[in-house]
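Asks: predicted model follows, preceded by the sequence.
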Amino acid sequence: MKIKIGSLVAVNFYDNRGDNSKKHAIGRVMGVSNEPPEGCEGVSFQVKIIHPNTWEEGEIGVLEKDLMPLWHLESAMDLSTWHLHEIILHLARKVDRLKQATARQ
């Protein structure tokens, strides 16, 4: 899998700011990281995310294996100029509409 700079990705990461549990987020790849996460080997990237608990924007280092490209979203609409908050709200609205449509059936 080839990760490109600027790509929208789903991210799996461990939050070391509290309970150290696995978290999931949507982010944008900002560049290749010079330092992989502590205790890990492999290619890593700097990814700008919206933290799922605090809704704060920040950058984290993530191994390539913990990234899933969201090309299907990017090919469906031009998200290159959207801020992460806008993308997440748009996706949340889509999920709500799908749930409502399913509930009516």
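Replies: Good, I have the coordinates. Residues are numbered from 1 along each chain as shown.
Asks: contacts and neighbour counts: CA atoms only from here.
Replies: Noted.
Asks: what's the longest helix anywhere in the chain packed up against?
Replies: Counting by DSSP state H, the longest helix found in the chain is helix 84-104. Packed against helix 84-104 by the contact rule (3 or more C-alpha pairs under 8 Å, 6 or more residues apart in numbering; DSSP states H and E) you find strand 22-32, strand 44-50.
Asks: identify each buried residue in it, please.
Replies: 84-85, 87 (16 or more other C-alpha atoms under 10 Å).
Asks: alright, now check it against this:
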Amino acid sequence: MRANDSAEKAPSSVASSLTAAQKKALIADERTTFARAFDSTNGSGSRDLIWAANYAYKDLGMSKEEVIELLERINDYWVSPMDEERFNNTIRNYIMRW
């Protein structure tokens, strides 16, 4: 797969055409919608959390607080979660600056 192929299938490319009901359904099925972040491998967790945050906030219309709660659930799902201090200093602070 080439980079262009994956970009064409990226959630952001179709989110603008989603109805409010479709966005609500995607948010409700977070394990599938954010599978990339839930299934993140060691070394790519921060990037995948930021991807999930951007998609949830910018494309699906979640609030900052909802996004942070989502990312906490994703982090807690991992076998080796990010420690709380690092999560707060990187992920949470980044989102709160939006």
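Replies: Nice, thanks for sending it over. Please read all numbers here as calculations on a predicted model, not as lab measurements.
Asks: what's the TM between chain one and chain two?
Replies: After superposition, the two chains reach a TM-score of 0.23 (TM-score structural alignment, normalised by the length of structure 2), with 49 aligned residues with a C-alpha RMSD of 5.3 Å.
Asks: still on that earlier bit, single out the most deeply packed of the helices and strands packed on helix 84-104 of structure 1.
Replies: Across those, averaging neighbours per residue (mean count of other C-alpha atoms under 10 Å) puts strand 44-50 on top, at a mean of 23.
Asks: who does that strand touch, helix- and strand-wise?
Replies: Against strand 44-50 of structure 1 (3+ C-alpha pairs under 8 Å, 6+ apart) you get strand 22-32, strand 57-63, helix 84-104.
Asks: okay, those in a markdown table with distance to V47 of structure 1 next?
Replies: Converted to a markdown table, those look like this (distance: least, C-alpha to C-alpha, whole Å):
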| stretch | distance to V47 of structure 1 |
| --- | --- |
| strand 22-32 | 4 |
| strand 57-63 | 5 |
| helix 84-104 | 11 |
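Asks: for the helix or strand that contains D76 of structure 2, buried residues please.
Replies: Element membership of D76 of structure 2 [criterion: DSSP states H and E] is helix 64-77. Of all the residues in helix 64-77 of structure 2, those buried under the rule 16+ other C-alpha under 10 Å are 64, 67-68, 70-72, 74-75.
Asks: same list, the helices and strands packed on helix 84-104 of structure 1, but as a markdown table with distance to F13 of structure 1 please.
Replies: A markdown table is the format used below for these (distance: least, C-alpha to C-alpha, whole Å):
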| stretch | distance to F13 of structure 1 |
| --- | --- |
| strand 22-32 | 5 |
| strand 44-50 | 11 |
